[in-house]
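1. quick one: sequence and predicted model below, then my questions.
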Amino acid sequence: MKVILLNEVKNLGKINQVVEVSDGYAKNYLFPNKLAVSATEDALKVNKKIKADEKEMALEKIKYYQSIKSDLEKLTLEFYLNSKDGKVANAISAKQICAYLHFNFGIELDKHKFVNFKPIKALGTTEVTVKLYSDVLAKFKIKVSEK
């Protein structure tokens, strides 16, 4: 029996995917738990429209994140740290960078989106990479100066 999944089902498929399952599995597990619907002609039409809408939304998100990427890549963020004899006392975290971007530029970032980030403990310029969306990576510079 062909069914359209309404939720992700482990070892079976993802949302809106059309899969072939046994009649018993569909009637006894998927349908009662509202995990799937029968793949009728009308349901397949609706599913096709939903997939088209999702694709359009994904393209819009990519455009949005591309614009944020271009804004970020123009920036050089400036931070100041206390140092003594060339040694820095503390570090700049991803959380601090996110707060700086939010308050100064209105750009919202999640601290978990930083790629291979380690707190910055050195004076000078460092390049940081952020994964904004599936394939959209932005690189920007952080300049750390002595207070």
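-> Structure's in. What do you need?
2. every contact and neighbour count from this point should use C-alpha atoms.
-> OK.
3. what's the residue nearest the centre of the chain in contact with, if anything?
-> In the chain, the C-alpha closest to the average C-alpha coordinate belongs to residue 133, at a distance of 4.5 Å (C-alpha atoms, centre = their mean). Neighbouring residues of residue 133 by C-alpha atoms under 8 Å, 6 or more residues apart in numbering: 62, 65.
4. okay, pairing it with this:
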Amino acid sequence: MKVILLKDVKNYGKKDEIVDVSDGYATNYLIPKKLAIKASQDSVNYLKGKIDKRNVETESQRQETLYLKSQIEKITLNFKLAVKDGKAFGSVSQAQIEEKMLKEYNIKIDKRKFLKHENLNQIGLFYIKTKLDFNIEATINVKIESKE
């Protein structure tokens, strides 16, 4: 019997898949426990519409993430550190970068999304990589200058 899974079922498939199972397993276990419904023409059409709608929403979210990436890569964050005899005192942390992005540009990036970032404690221009949704990476430019 062909059924549409409403939830993930171990050894059979994932949610919204059409699978072929024995009649007894479908009628005695999957359907009564609301893990599956019988695959009729109407339910298959409904499933296809649902999957198409989900794909459109996912693509829309992906495009928004690509737009966010382009906005992030145009930004250069400026920080100032105290410098004495060529040594910088203090550092710039992930939390400070996250806070400045939110305050100045209204872009929220979770500090856990930063890839291999350590506190910055030197003068110069740094490129910080972040991982956004859909495995899209963006680079934040961070410029650290002397307070003098």
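-> Great, that's in hand. Just so you know, these numbers come straight off a predicted model, no measurement behind them.
5. show me where structure 2 has strands.
-> 2-5, 18-20, 36-38, 76-84, 87-89, 124-131, 137-146 (DSSP state E).
6. tabulate those strands (JSON lines), appending mean neighbour count and distance to residue 70 of structure 2.
-> As requested, the strands of structure 2 are arranged in JSON lines below (neighbours: other C-alpha atoms under 10 Å; distance: least, C-alpha to C-alpha, whole Å):
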{"stretch": "strand 2-5", "mean neighbour count": "22", "distance to residue 70 of structure 2": "39"}
{"stretch": "strand 18-20", "mean neighbour count": "16", "distance to residue 70 of structure 2": "39"}
{"stretch": "strand 36-38", "mean neighbour count": "20", "distance to residue 70 of structure 2": "43"}
{"stretch": "strand 76-84", "mean neighbour count": "15", "distance to residue 70 of structure 2": "13"}
{"stretch": "strand 87-89", "mean neighbour count": "14", "distance to residue 70 of structure 2": "31"}
{"stretch": "strand 124-131", "mean neighbour count": "16", "distance to residue 70 of structure 2": "13"}
{"stretch": "strand 137-146", "mean neighbour count": "19", "distance to residue 70 of structure 2": "8"}
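7. how about those strands, which one is nearest residue 27 of structure 2?
-> Minimum separation from residue 27 of structure 2 across these (C-alpha to C-alpha) falls at strand 36-38, 9.0 Å.
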